[in-house]
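# Sequence and predicted structure, then a few things I'm wondering about:
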Amino acid sequence: MYELTIVKSLQPRQRHEEHTMTPEEKAYLISIGSASIDEALGVGLLPTTATAGPGAGGSSVFIRSGNRRVRLSINPASPLRIVPDGDAVAVIHNKKTIARGRLERPLCHCPEQAYITVSERCVFDCKFCPVPKLGGAIKDTETVVRMVEEAAAAGSLSAISLTSGVAGSPEQEVDRMAAVVRELRARFDLPIGVSVYPTADSTAILRAAGADEIKYNVETMDPTIFARVCPGLSLPSILDALEGAVEVFGRNAVFSNFIIGIGEEDEMVRDGVAYLAKLGVIPILRPISASPLRAGEIAVERPSAERLLHLAGMTRETLERHGLDPRRARTMCLPCTGCDLTPFWDV
């Protein structure tokens, strides 16, 4: 059990004091999820814009503190503020320093990875996701290859991660993604992770194309909530696909986003994490980001720092029992850690 003990960390720090962000501090930052930016950082700011998931359309920055990383959306109305602090930055609240670190340069969406959304549009209507409202671009294979080449030229590229909405049908999207993976596999000696909506053959197709890891998102393990927020999708089909993916990709190579803050109870989260872990799937507990494009369609509540710490600790214990370790993941969200309180990395 983890408890929030952040009183000491809220005291002002000396400008050049070395400090590694604690799990409690990171949980507090994630519980808010955003920050305003001091004008003095304008020239050196290293923002990235999300094109997939609940945070699509928003810009954010990454801060590295010791061995921990946090991603904060840029929001002028946020109670947090990122300010210069010597050769680093500090995140402050009511003139008190919460954490200190350095801004990290994202390559494509996140540091050290080319994390690319192939289809920035979706025919499904998940109520937490703004992508269907944005009508973004569909990248062809040549565009994706060029983006990866540019990321590689910038240095420190360690993985390629691909995600996608469903622009037409799930089957068409899998075929599009497979073509991209085949071309990337021929050109780059890097691990490739893929996140799509599953089809009957998607696991075999993407593995044959050269993908190393795969993510099928359950979104929530509460069937009642799933039916309400993901109309047209099938939770049983996703679970079947996850089970089959473990047989093909192996343990510690299959993942699933599990949104926190859309009305689920902690008991359901515990049971859902245990169910996925028993299959050999590593769940990623993702705090909900409320989208103004979905206002009135879904009630969301960003999880508190205390809840994030409790659920992350519970998830770590469950993963340990089932012999799963997020540190073995090479692509997508788990090695990034910016958006979540990640077991083994953070707690």
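Ah, there it is.

# going forward, measure contacts between C-alpha atoms and count neighbours the same way
Fine.

# Okay, strands next: where are they in the stretch 1-150 of the chain?
Counting by DSSP state E, counting those that start in this stretch, the stretch 1-150 of the chain has strands at residues 34-37, 48-49, 59-65, 68-74, 81-85, 88-93, 96-104, 109-110, 113-117.

# Can you add mean neighbour count and give those back as CSV?
Listed next are the strands of the stretch 1-150 of the chain as CSV, based on neighbours: other CA atoms under 10 Å:
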stretch, mean neighbour count
strand 34-37, 22
strand 48-49, 20
strand 59-65, 22
strand 68-74, 23
strand 81-85, 20
strand 88-93, 20
strand 96-104, 22
strand 109-110, 24
strand 113-117, 26
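
# among these, which is nearest Glu219?
strand 113-117 (17.8 Å; CA to CA).

# what packs against that closest one?
The contact analysis (3 or more CA pairs under 8 Å, 6 or more residues apart in numbering; DSSP states H and E) places strand 113-117 against helix 141-154, strand 159-163.

# Show me how far it is from its chain's centre.
12 Å (CA atoms, centre = their mean, to the nearest Å).

# Next, the angle from that strand to strand 159-163.
Angle, strand 113-117 to strand 159-163, by axes from the mean of the first three to the mean of the last three CA atoms, to 10 degrees: 10 degrees.

# got another, please set it beside the one above:
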Amino acid sequence: MPEKIRVSIGTAALLGLDRCWLDVKPTTAYLMTYTEGSCIANCAFCPQARGSSSRKSLLSRVLWPVFPTGKVLEGLRLRAEGAFSRICIQTINYPGFLDDILSILSAIKEATELPVSLDAPPLERGELEMLRDAGLDRISIPLDAATPELFDRVKGRLARGPYIWEGHLKALRSAVDVFGAGRVMSNLIVGLGETERDAVELIQRLMDIGIRTVLFAFTPIPGTMLAGRPQPPLDAYRRVQLARHLITEGLARFEEMAFNEEGRLRSFGADEETIQRVLRSGEAFRTSGCPGCNRPYYNERPSGPLYNYPRRLTREEAHREAMRMGLRMNE
């Protein structure tokens, strides 16, 4: 069992490990493996990357302080089931990370009955089976980029990283075989240079093999290779969110959608009644991920603008987001 573990600052507050003001409480307990060294990967957007000069207490813009593992487990035992609906373990890539995950997972299962998810680098089928047999509920293996070319640039050879696009896809297919369709996710970061068409096409491709896409907005972090890159336009992100929701809910398909010459969405492939129902609910614009995941302010400041709403939208907010995309929401 590793002696230390990182905990997102919001999770730490709800477990009684730290004190901070929370505008929106996390509905999942977010943990991250701890190592004295760096991640062996070199993802261009990540503070944990091998070549990053960012603070290692960061993942995206969230602070992850270090605590004794035993203290965190005690907090989970006493408070988790009243505060959270799920536990999510993030792991960076380092020698022995799988052994750490297995021991942490075993200890969590003894402390609480909450379901546990994992966000991890590509794993072999036998390793995935070990995790399933140890009680892991769901897994995400993040592609992050929408195309093989972008993947190579931000995670692979051109980023001096160890990853290969096809290797990730192979691991994702194996994960579906092991965990089942709908229980495997892959992260997609919007704003790395893809078109809206690129993003939506990948969302459909993954959905067709049983993988749900988890959307993130690119967030520039000082000290990373992409620190100078701006966040994506909010209207573009909203269109991809809406398309993702329609695809994952079986309400439309990529092939039924229309794009302009620049790859911008101009038709969502669903009838007006369906579009109106989705817009009024606001669900498309909330944080995507495992059931119970809201990741408050992972991609934005609390003051906004919000890329992923960590709570239900008000009617006024839903109307504003529809207008942002040039869509009219009927009363």
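Received, thanks. Computed from a predicted model, the values in this text were never measured in an experiment.

# TM-score for this pair?
Superposed pair, TM-score by TM-score structural alignment, normalised by the length of structure 2: 0.63. Supporting alignment: 241 aligned residues with a CA RMSD of 3.6 Å.

# Quick check: the aligned residue for Leu265 of structure 2 in structure 1?
Alignment note: Leu265 of structure 2 maps to a gap in structure 1; criterion TM-score structural alignment.

# what's around the residue nearest to Leu265 of structure 2 when sequence neighbours are not counted, how many residues?
Once flanking residues are discounted, Leu265 of structure 2 sits nearest to Phe259: 4.5 Å by CA to CA, 6 or more residues apart in numbering. Residues near Phe259 of structure 2, counting by other CA atoms under 10 Å, number 14.

# coming back round to it: so which of the helices and strands packed on strand 113-117 of structure 1 is nearest His322 of structure 1?
Nearest to His322 of structure 1, of these and by CA to CA, is strand 159-163 at 25.6 Å.

# how big is the offset of the closest one relative to structure 2?
Here the mean offset of strand 159-163 of structure 1 against structure 2 after fitting is 1.0 Å, by mean CA distance after the TM-score superposition for structure 1.

# in structure 2, what residues pair with that strand?
Counting by TM-score structural alignment, strand 159-163 of structure 1 sits on residues 86-90 of structure 2.

# distance of Asp235 of structure 2 from Asn42 of structure 2?
30 Å (CA to CA, to the nearest Å).

# Neighbour count: these two, which is higher?
The residue with more neighbours, out of Asp235 of structure 2 and Asn42, is Asn42; 27 against 16, by other CA under 10 Å.

# Could you report the separation of the equivalent of the more buried one over in structure 1 from Ser256 of structure 1?
For Asn42 of structure 2, the aligned position in structure 1 is Asp125, judged by TM-score structural alignment. According to CA to CA, Asp125 of structure 1 and Ser256 of structure 1 sit 19 Å apart.

# How about Gln113 of structure 1: what's its closest non-neighbour residue?
In space, Gln113 of structure 1 is closest to Ala159, 4.9 Å off (CA to CA, 6+ apart).

# What is the burial count for the one you found?
Neighbours of Ala159 of structure 1 using other CA under 10 Å come to 21.

# Please report how far it lies from Glu120 of structure 1.
For Ala159 of structure 1, the distance to Glu120 of structure 1 equals 21 Å [CA to CA].

# on that earlier part again, so which of the strands of the stretch 1-150 of structure 1 comes closest to Met314 of structure 1?
strand 68-74 (19.5 Å).

# can you name the residues of structure 2 that the closest one overlays?
Under TM-score structural alignment, there's no match for strand 68-74 of structure 1.

# Repeat that for stretch 24-39 of structure 1.
Alignment of stretch 24-39 of structure 1 against structure 2: no match, by TM-score structural alignment.

# Name the residues of that stretch that come out as buried.
Judged by neighbour count (16 or more other CA atoms under 10 Å), stretch 24-39 of structure 1 contains these buried residues: 24-37.

# any chance you could map the strands in structure 2?
Here structure 2 has its strands, by DSSP state E, at 4-7, 28-33, 58-59, 62-63, 66-68, 86-90, 116-119, 138-140, 184-190, 211-217, 258-259, 265-267.
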